[in-house]
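Colleague: only geometry, no sequence info:
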């Protein structure tokens, strides 16, 4: 298949592209290489893809309407994996327009490209952040997600709604994947594992929010990618049992699906820090702070729907995943 992967120089995008290329797909990787975090890391990820048979890179912003229209018209993709987005909950408090340009305008350009060029399946990144103020655990796709607590989360919920509209109006099969705290080698520098590791190695204290009373359903990168690929290969379909009177947010009478991809095993933040300390062989100096605006105290994925759909659920143990990240970090940064 010929597959467009947006955000190909990103953490998930690079790893997904490698998996697709390894099985023989043709991948067109798109990224704007913005400076939200160090561009050199994005370039290093991209270097792992460049030169591999079947891979081509296009530097383009998904918010560029004319550029995206031309790309879709020229390439005639079979399927699309849309991972490009302005990421980060806290950054959205200071830079809201970046989220509108990328996550709303950019997603509209993706939908329009798929619609007008007969793309067989659009798989796109949503986020566990859509659960917002929900306190019922574990988070289920059957639950309402109408109370986001950050603009980032609101844009991801909007993406799900926009996708459903295109599935309903134009018969475009769309599948949204709610990722739960992805971590692992080549990860993002703004994420906790990266920040904690860097600070501990440099002898600086780490900021531990909500005074350490946080839980996250940390999900290892290889598990995320396995889920993405399996979902890509099973095209979203109408739910024949869908009942519009008692509407289920997870499915529809259109070819639309939404799934959690999480480890189904929330970990206390202090235990996560303990896994980092063990892998580094160094203690962390902790600076306990209140919960930040836009953050939620806990995430926990119900993965039963994903298992029913593609026969897979993430299961990499935290210590194993953290050990792999630390080994990569020490090698990449030579520390």
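Modeller: That came through, no problem. Just so we're clear, the structure is a prediction, and the values are computed from it rather than from any experiment.

Colleague: hey, let's count contacts and neighbours off CA atoms from now on
Modeller: Will do.

Colleague: mind listing the strands for the chain?
Modeller: 2-6, 26-31, 55-59, 79-82, 121-127, 174-179, 182-183, 206-208, 215-216, 219-220, 256-261, 267-268, 286-288 (DSSP state E).

Colleague: using neighbour counts, pick out the buried residues of the top helix by length along the chain.
Modeller: The longest helix of the chain (DSSP state H) is helix 151-170. Across helix 151-170, burial judged by 16 or more other Cα atoms under 10 Å covers 151-160, 162-168.

Colleague: quick check: angle from that helix to strand 256-261?
Modeller: Orientation check (axes from the mean of the first three to the mean of the last three Cα atoms, to 10 degrees): helix 151-170 against strand 256-261 gives 150 degrees.

Colleague: packing partners for helix 151-170?
Modeller: With contacts defined as 3 or more Cα pairs under 8 Å, 6 or more residues apart in numbering; DSSP states H and E, helix 151-170 has these neighbours: helix 91-94, helix 96-99, helix 106-116, strand 121-127, strand 174-179, strand 256-261.

Colleague: how does it look with 7 Å?
Modeller: Using 3 or more Cα pairs under 7 Å, 6 or more residues apart in numbering; DSSP states H and E, the elements in contact with helix 151-170 are strand 174-179.

Colleague: packing partners of the strand it packs on?
Modeller: Going by 3+ Cα pairs under 7 Å, 6+ apart, strand 174-179 lies up against strand 121-127, helix 151-170, strand 256-261.

Colleague: adding another structure so you can compare the two:
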């Protein structure tokens, strides 16, 4: 039987069509009233001496950081990067770049600079994350792709779509000199960012009326793929195949990995260890990647079936379980963060 390995690193692009305090903004007081809409709008005090202040929008080719508020989460930093020249005469489409979420990353996550094609780029920071260059940071408690993360992402998308204002009451069109085409808004998600891009549409699609598309590049769909349990490329770009992955049993919603021989590989006391798949006599035949593994809540998270196998097979006990390794009970968190069953929900949005 020929065994083929489905690699997380293979290029797979999915295109799905779908039917604050800003450093340059003037902060309105509760008594101020907006007298007109759009960039450069006048604001007149409703009591006391009448004064007129003009908001100066950021010009083409510039960047700005503003903040939005997500209920029950906190104040979220959002970065807007503007193209030198809009893609269309009437303005620039808006692309929200969905951030990486289970690897530690500082700063705004921008893999693809869409300003080079005349689009407006919108990125953001998860709670507890900061941008060392600007000092911007988001408040709240990070739940690593859970319900709060999806609400936050929904609000960032709606801000980019001109539906939600920033914390000072300004909309994206107020803050920038380039006209944002808020009826042409899409999501860009590279690698595991596609998990949250898919889930935010599946769970909040009806609340984001202006989203028109999702572009996903190399998006994994099952937790077995997140830590590369079915295979990977080494540093020399050689294929490292897991012979215990049976590709002939592949279905659109499942893969077959035999975890019955899983053990724990550790080269010494200084080595934190990692899972392996054993051949006859328990000798390691396939050892998982030494570095690549999702990090949630300060721990390494392998798939629930693999983690459960470590316990069932006697490779580890709960008494000697590594402190930085998620337990079988903790890996149940993957259930909400698995997207393979959520694509039908996107289709009906």
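Modeller: It's in. Computed from a prediction, not measured in an experiment: that's the story for all the values here.

Colleague: would you pull the TM-score for this pair?
Modeller: Here the TM-score for the pair of chains, by TM-score structural alignment, normalised by the length of the first structure, is 0.29; 148 aligned residues with a Cα RMSD of 5.8 Å.

Colleague: okay, the helices and strands packed on strand 174-179 of the first structure in a markdown table with distance to residue 288 of the first structure next?
Modeller: Shown next, in a markdown table, are these (distance: least, Cα to Cα, whole Å):
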| stretch | distance to residue 288 of the first structure |
| --- | --- |
| strand 121-127 | 26 |
| helix 151-170 | 25 |
| strand 256-261 | 29 |
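
Colleague: measure residue 99 of the first structure to residue 92 of the first structure for me?
Modeller: 7 Å (Cα to Cα, to the nearest Å).

Colleague: higher neighbour count, the two?
Modeller: residue 99 (23 against 19; other Cα atoms under 10 Å).

Colleague: okay, angle between the longest helix of the first structure and strand 121-127 too, please.
Modeller: Using the same axes, to 10 degrees: helix 151-170 of the first structure against strand 121-127 is 160 degrees.

Colleague: identify the contacts common to residue 99 and residue 92 of the first structure.
Modeller: residue 152 (Cα atoms under 7 Å, 6 or more residues apart in numbering).

Colleague: and residue 268 of the first structure, how far from residue 318 of the first structure?
Modeller: 11 Å.

Colleague: can you get me a residue count around residue 307 of the first structure?
Modeller: Counted with other Cα under 10 Å, residue 307 of the first structure comes out at 16.

Colleague: I meant residue 232 of the second structure, not that one.
Modeller: 24.

Colleague: identify the residue nearest it in space, chain neighbours excluded?
Modeller: residue 240 (5.3 Å; Cα to Cα, 6 or more residues apart in numbering).

Colleague: in the helix or strand containing residue 344 of the second structure, what counts as buried?
Modeller: Using DSSP states H and E, residue 344 of the second structure maps to helix 343-347. Residues of helix 343-347 of the second structure classed as buried: residue 346 (neighbour count, 16+ other Cα under 10 Å).

Colleague: contacts for that helix next, please.
Modeller: 201, 202.

Colleague: before we move on, what SS does residue 149 of the second structure have?
Modeller: helix (DSSP: H, G, I helix; E, B strand; the rest coil).

Colleague: most tightly surrounded among the strands of the first structure?
Modeller: strand 256-261 (a mean of 28; mean count of other Cα atoms under 10 Å).

Colleague: so which elements touch it?
Modeller: Against strand 256-261 of the first structure (3+ Cα pairs under 7 Å, 6+ apart) you get strand 174-179, helix 304-310.

Colleague: now the first one and strand 256-261, what's the angle there?
Modeller: Think strand 174-179 of the first structure. Using the same axes, to 10 degrees: strand 174-179 of the first structure against strand 256-261 is 20 degrees.

Colleague: residues in contact with strand 174-179 of the first structure: which ones?
Modeller: Contacts for strand 174-179 of the first structure (Cα under 7 Å, 6+ apart): 121-128, 160, 163, 167, 236, 255-262.

Colleague: how about a cut-off of 6 Å?
Modeller: Contact with strand 174-179 of the first structure is made by 121-128, 236, 256-261, as judged by Cα atoms under 6 Å, 6 or more residues apart in numbering.
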